[in-house]
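K.L.:
Turn this into a structure:
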Amino acid sequence: MIRIEVLGTGCVKCSRMHANVLEAVKKTGADAEVIQVKDINSIADRGVMLTPALVIDGVIRAEGRIPCVEEIEEMIQE
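P.N.:
As a prediction, this is how the structure comes out:
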């Protein structure tokens, strides 16, 4: 199972990234757990300075931008 985390305080951009992640998971059929991390201390503890951020299996894959659904699909399939 893939662990996908969307880091952000719940702003519009963070919500958009979460929606893109859910769509990418659906399109790929991946066995994934999608988690939203909204706690600013938890986000900072990971070294993330810009939100939204996307973490896949513990690796920061995007920070401060919203990857498109297709880009997230590629990340999931790697």
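K.L.:
From now on I want contacts and neighbour counts done on CA atoms only, so please keep to that.
P.N.:
OK.
K.L.:
Please enumerate the strands of the protein.
P.N.:
2-7, 32-37, 53-56, 59-63 (DSSP state E).
K.L.:
buried sites along stretch 4-16?
P.N.:
For stretch 4-16, the neighbour count (16 or more other C-alpha atoms under 10 Å) marks Ile4, Glu5, Val6, Leu7, Gly8, Thr9, Gly10, Lys13, Cys14, Ser15, Arg16 as buried.
K.L.:
Return the member of those nearest to Gly47.
P.N.:
Proximity of the buried residues of stretch 4-16 to Gly47 (C-alpha to C-alpha) peaks at Leu7, which lies at 11.3 Å.
K.L.:
and for comparison, fold this next one:
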Amino acid sequence: MEIKVLGPGCAKCKATVDVIDRVAKETGKAVSIEKIEDMRNIVSFGVMTTPAVVIEGKVVHKGSVPSHDQVLAWLE
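P.N.:
Coordinates of the predicted model:
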């Protein structure tokens, strides 16, 4: 599963990557996490608030660090 985390590298963006990685390891799901920090690239997804999460090309979350349960639902 291809996951992109969009954000400028702030603490919330790093926390988003960490929670996705942790849940993926807990569930044994194979994920590829790409961190996108370029603002032009971020805006190209239609995102104005970060962190944002894109899964398989679709924005599924933006504006906050997702919860463990949210990430779990995405990976199922």
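K.L.:
Same list (the strands of the first structure) but as a markdown table, adding distance to Asn20 of the first structure.
P.N.:
Formatted as a markdown table, those follow (distance: least, C-alpha to C-alpha, whole Å):
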| stretch | distance to Asn20 of the first structure |
| --- | --- |
| strand 2-7 | 10 |
| strand 32-37 | 11 |
| strand 53-56 | 11 |
| strand 59-63 | 13 |
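K.L.:
which helices and strands does the helix ranked longest in the first structure pack with?
P.N.:
Among the segments of the first structure that qualify as a helix by DSSP state H, the longest is helix 12-28. Applying 3 or more C-alpha pairs under 8 Å, 6 or more residues apart in numbering; DSSP states H and E, one finds that helix 12-28 of the first structure contacts strand 2-7, strand 32-37, helix 69-77.
K.L.:
Tell me which of those is the most buried.
P.N.:
Among those, strand 2-7 has the highest mean neighbour count (mean count of other C-alpha atoms under 10 Å), at a mean of 21.
K.L.:
contacts for that strand?
P.N.:
14, 17-18, 30-38, 43, 51-58, 76 (C-alpha atoms under 8 Å, 6 or more residues apart in numbering).
K.L.:
hang on, the earlier thing: closest to Ile72 of the first structure out of the buried residues of stretch 4-16 of the first structure?
P.N.:
Ile4 (10.4 Å).
K.L.:
Counterpart of the closest one over in the second structure?
P.N.:
In the second structure, the residue paired with Ile4 of the first structure is Ile3, using TM-score structural alignment.
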